[in-house]
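*Asks:* my questions concern the predicted model and sequence given below.
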Amino acid sequence: MLTLSGVSRKYGDVTALDGLDFTVPDDRYVSLLGASGSGKTTLLRVIAGFEEPDTGTVSFDRTRLDGVPPHLRDIGFVFQNFALFPHLSVRDNVAFGLRHRAKAAVRDPKEVIERAEAALDLVGLKGFGHRGVGAISGGQRQRVALARTLVTEPRIVLLDEPLGALDANLRARMCDELRAIRERLKVSFLHVTGSEAEALTMGDTVAILSGGRIVQDAPATRLFANPDNAAAARHLNAWNILAGQGTGAGFATGAATFALPPHLMPRGAGSLGVRFDQISIARPDAVPEGHLSFPARYLTGEFNGPTALAFFRTNDGQLVQVVDHLGQPRLPEMTEGATYALHFHPDQIRIFEGAA
């Protein structure tokens, strides 16, 4: 089990990691989701040993790793740009770590070839060993980078946005293959991404990095349905967040004041969260009884194949999104510039305590 305790890393006045606590269990696929500049790559580099934390500890199975050189940590790293050697064949790229690692380097040429070919077979590249890396596709180069990491049998594999350079169809296929490979090997993968869809698809557990800290980690289905805080909800790109303040009249936001049930009313500042797919739309005079609502002006729609997004602007200028699943459409025809009532049942909201 990989454990980070109180890890901080600064670059001048910029804090990339801020007293971060994080655990990657054994035999688990963990997705790490964060926005650009959130410190995702810094976190991977600290785990791998390419950088040292300013404070805090990194350990594996209770053995301290901070201060240990990268090549002695027994951690695999798949770089975003693959970092393959262009002058070497596919097989020699994979075999490089076996021949040159600091501990237990493999000297027997026959064993090197056998293990390199076995790693290529594992990632679906049997028969590609003789090719040059410039003569294969981007998706195949990604698999070579993965094979080069796996051939050394690391205790954990770090993947830095490994699907970012692939086209959409290949990304979907590689998602399935990465999960299948991990399950066969029974080692943990820590997969860093800025895509909420990719994180939720890949991870048995999804951790969200925001403000230099892990703001929540949970199974993907639980995280999506019940984020613990507004920061986690925002990163999922599926929740509208309305910041406000509990008052005697209700929960006051810039969009509207909501008469919340007493058990939902936050103590002071807080946020109301409602998912894109749980908002319905009606004329201002046709809100169903018992529903909460707020007025918003319809801006435009966006067709995405099986779904469509509708964009609205609240009275205080906040952008609100509503999703419609076209297999079971539920939204009415709307006129751009017209004002509608966006409504939802109180059971469908999440209230987050504290300032947004």
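*Replies:* Alright, I've got the coordinates.
*Asks:* please make it C-alpha for all contacts and neighbour counts, starting now.
*Replies:* OK.
*Asks:* for the strand or helix carrying Phe77, packing partners?
*Replies:* For Phe77, the element it lies in under DSSP states H and E is strand 75-78. Here strand 75-78 touches helix 40-48, helix 138-150, strand 156-160, going by 3 or more C-alpha pairs under 8 Å, 6 or more residues apart in numbering; DSSP states H and E.
*Asks:* and Arg234, which of those is closest to it?
*Replies:* Within the helices and strands packed on strand 75-78, the stretch nearest Arg234 is helix 40-48; the backing value is 16.7 Å (C-alpha to C-alpha).
*Asks:* list the buried residues of the closest one.
*Replies:* 40-48 (16 or more other C-alpha atoms under 10 Å).
*Asks:* and the next helix-or-strand element following that helix with helix 40-48, angle?
*Replies:* Sequence-wise, the next helix or strand beyond helix 40-48 is strand 55-60, with elements assigned using DSSP H and E. Comparing the axes of strand 55-60 and helix 40-48 via axes from the mean of the first three to the mean of the last three C-alpha atoms, to 10 degrees yields an angle of 60 degrees.
*Asks:* can you list the neighbours in contact with the helix or strand that strand 55-60 is followed by?
*Replies:* Using DSSP H and E, the helix or strand that follows strand 55-60 towards the C-terminus is strand 63-64. For strand 63-64, contacts defined as C-alpha atoms under 8 Å, 6 or more residues apart in numbering pick out 57-58.
*Asks:* can you give me the helices in the stretch 151-300 of the chain?
*Replies:* For the stretch 151-300 of the chain, the helices defined by DSSP state H, counting those that start in this stretch cover 168-185, 196-202, 220-225, 230-235.
*Asks:* point out the most buried one among those.
*Replies:* Counting by mean count of other C-alpha atoms under 10 Å, helix 230-235 has the highest mean neighbour count of the helices of the stretch 151-300 of the chain, with a mean of 21.
*Asks:* would you agree Lys10 is in contact with Leu43?
*Replies:* No - look at Lys10 against Leu43 with C-alpha atoms under 8 Å: they stay out of range, at 11.5 Å.
*Asks:* presented hereafter is structure B, for comparison with structure A:
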Amino acid sequence: MKNEQQQLFALIEEKVHRLPYYVGQYVEYKEAGDRAKPNTLLSYLYDYERFFSFLTEEGYYQGELRDVPLTVLETLKREDIDKYLLFLKKYSNIKKRTSRNRMLSSLKSLFHYLSQIEEDDDGFPLLKRNIMAKIEIKGTKPSPQAQADALKGRVFTSRQEIQDFLDFVALGYAKTIKDSHEREPVKKRLLHYYSLNMERDLAILSLILGSGLRIYETVSLDVSDIDWKERAVRVVRKGKEDKTLVHFSESALAQLESYLAIRDDRYHITRKQEPALFVSLPTGPNKQVGRLTKRAAQEMIGKYTKWYGRSLSAHNLRHSFATVHWAENQDVFGLQSQLGHSNPQTTQRYALIFNDTLREMIDKMDKNDDEPPSD
């Protein structure tokens, strides 16, 4: 985890040195106030590098990216931003509108900082004219119904479906591998890592499916974050600074207990050496154990769901918890709090998934009623 963070900050520093000084000031502002996560900042910097490359390639400024003055930004017009969007679509091969909208959003954030927050030595805004304030981002968020439709077939919709999947991981995965047409070396490798990580993997899957945690929230947990009395974990939710108590299911509790019973011996580590709740097997020349990375956890989830026949992502498992929770409780505000949504409209999509599923079940029942009874 530390090496991953160090690489991330090194990339951020590398990008900052290639860009104008005021972009560096923006990054420092974001970092100082914990206003953006490192991954987000790096994504912004890739966007800024593309934007300033556009300015130099299209002749708005003759020189290096890092030397583009603020006056160039101040003289931009709406048609120049339209030209930039066309540049992204045609020459950068960024076809998705959502991707281009995200890039516009990162630019709006930079321009807002330069025109509304940062000041020069005389107390005036660094950027005197903000063209991005006039740019509207259209179609950035689909309706709750569209979001619900996008999730159909990509979530578990009942507690039984969730249990069937967890049973597969615990009892059926090994047999499926053995009976598969994979080559023997592949089978041996899959079964070897399964035997070593099964308790950990089940704990992660059960926790997400039993709480709705995001994947980065899950892998960021320390052992000390578990509140056994409340059957909950303390997590830093998106957009929050303080830790929030998030409750989890009894099934997740049982799997966490099973995993922690073997964690130290299996992974050859003590909690004092590595506080992370979920750890990886010893890797590298020094055989070091560290926090399980987000990518490794995502790949693990993809592996099990693929062999199960559903190919679901970590976020699909979070959506599955939300869908089932709504089906059983139908409490938008309770679910909103559990998931850490800032807007209740985001939570409404799960109600639409369930209601649509319910309508399909009723339609099926009606069709069956029209058929003659069978003996």
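*Replies:* Nice, thanks for sending it over. All values derive from a computational prediction rather than experimental measurement.
*Asks:* report the TM-score for the pair.
*Replies:* The TM-score (TM-score structural alignment, normalised by the length of the first structure) is 0.25; 155 aligned residues with a C-alpha RMSD of 6.9 Å.
*Asks:* circling back: list the buried ones in the strand holding Phe77 of the first structure?
*Replies:* 75-78.
*Asks:* got the buried residues for stretch 177-193 of the second structure?
*Replies:* Buried residues in stretch 177-193 of the second structure, counted by 16+ other C-alpha under 10 Å: 177, 187, 190-191.
*Asks:* from these, which is closest to Ala296 of the second structure?
*Replies:* Taking these together and measuring to Ala296 of the second structure by C-alpha to C-alpha, the closest member is Leu190, at 14.6 Å.
*Asks:* in what helix or strand does that closest one lie?
*Replies:* Going by DSSP H and E, Leu190 of the second structure is part of helix 184-209.
*Asks:* how close does Ala172 of the first structure get to Arg179 of the first structure?
*Replies:* According to C-alpha to C-alpha, to the nearest Å, Ala172 of the first structure and Arg179 of the first structure sit 11 Å apart.
*Asks:* cool, and Thr339 of the first structure?
*Replies:* Taking C-alpha to C-alpha, one finds Thr339 of the first structure at 45 Å from Arg179 of the first structure.
*Asks:* how about Val90 of the first structure?
*Replies:* Val90 of the first structure sits 23 Å away from Arg179 of the first structure, taking C-alpha to C-alpha as the criterion.
*Asks:* returning to what we had before: overlap of the contact sets of Lys10 and Leu43 of the first structure?
*Replies:* Leu17.
*Asks:* re earlier: for the helix or strand following the helix holding Leu190 of the second structure, packing partners?
*Replies:* Sequence-wise, the next helix or strand downstream of helix 184-209 of the second structure (DSSP H and E) is helix 215-219. Applying 3+ C-alpha pairs under 8 Å, 6+ apart, we find helix 215-219 of the second structure packed against helix 184-209, helix 294-308.
*Asks:* try 10 Å this time
*Replies:* Counting contacts by 3 or more C-alpha pairs under 10 Å, 6 or more residues apart in numbering; DSSP states H and E, helix 215-219 of the second structure is packed against helix 184-209, strand 232-236, helix 294-308, helix 314-329.
*Asks:* and the ones you listed, which is most packed in?
*Replies:* Burial of those is given as mean neighbour count (mean count of other C-alpha under 10 Å); helix 314-329 ranks first at a mean of 23.
*Asks:* after that helix, which helix or strand is next? Please name it.
*Replies:* Downstream of helix 314-329 of the second structure, the first helix or strand assigned by DSSP H and E is helix 332-339.
*Asks:* and that next one, what's buried?
*Replies:* Going by 16+ other C-alpha under 10 Å, helix 332-339 of the second structure has these buried residues: 332, 335-336, 338-339.
*Asks:* now those as a markdown table including distance to Arg78 of the second structure?
*Replies:* What follows is those, written out as a markdown table (distance: C-alpha to C-alpha, whole Å):
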| residue | distance to Arg78 of the second structure |
| --- | --- |
| Val332 | 41 |
| Leu335 | 41 |
| Gln336 | 38 |
| Gln338 | 42 |
| Leu339 | 39 |
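*Asks:* for these, which one is nearest Val27 of the second structure?
*Replies:* Nearest member of those to Val27 of the second structure, counting by C-alpha to C-alpha, is Leu339, at 28.8 Å.
*Asks:* right, and that closest one touches Val235 too?
*Replies:* No - contact between Leu339 of the second structure and Val235 fails when scored by C-alpha atoms under 10 Å: they sit 11.3 Å apart.
*Asks:* element containing Glu161 of the second structure?
*Replies:* Per DSSP H and E, Glu161 of the second structure falls inside helix 159-167.
*Asks:* which strands and helices sit next to the following helix or strand past that helix?
*Replies:* Next along the chain after helix 159-167 of the second structure, taking DSSP H and E as the criterion, comes helix 173-179. For helix 173-179 of the second structure, the elements it packs on are helix 159-167, helix 184-209, helix 294-308, judged by 3+ C-alpha pairs under 10 Å, 6+ apart.
*Asks:* can you list contacts of helix 173-179 of the second structure?
*Replies:* Residues outside helix 173-179 of the second structure that contact it (C-alpha atoms under 10 Å, 6 or more residues apart in numbering): 165-168, 180, 184, 186-188, 190-192, 194-195, 304, 307-308.
*Asks:* ok, and the closest non-adjacent residue to Ala351 of the second structure?
*Replies:* In space, Ala351 of the second structure comes closest to Trp326 once its chain neighbours are excluded; the distance is 6.2 Å by C-alpha to C-alpha, 6 or more residues apart in numbering.
*Asks:* I misspoke; the intended subject was Ile208 of the second structure.
*Replies:* Excluding the flanking residues, the one nearest Ile208 of the second structure by C-alpha to C-alpha, 6+ apart is Arg318, at 6.0 Å.
*Asks:* so how far is Leu256 of the second structure from the one you found?
*Replies:* Following C-alpha to C-alpha, the distance that separates Arg318 of the second structure from Leu256 of the second structure is 18 Å.
*Asks:* isn't Asp324 of the first structure up against Arg275?
*Replies:* No - counting by C-alpha under 10 Å, Asp324 of the first structure sits too far from Arg275 to count as a contact (11.7 Å).
*Asks:* and the gap between Ile226 of the second structure and Lys364 of the second structure?
*Replies:* Counting by C-alpha to C-alpha, the gap from Ile226 of the second structure to Lys364 of the second structure is 43 Å.
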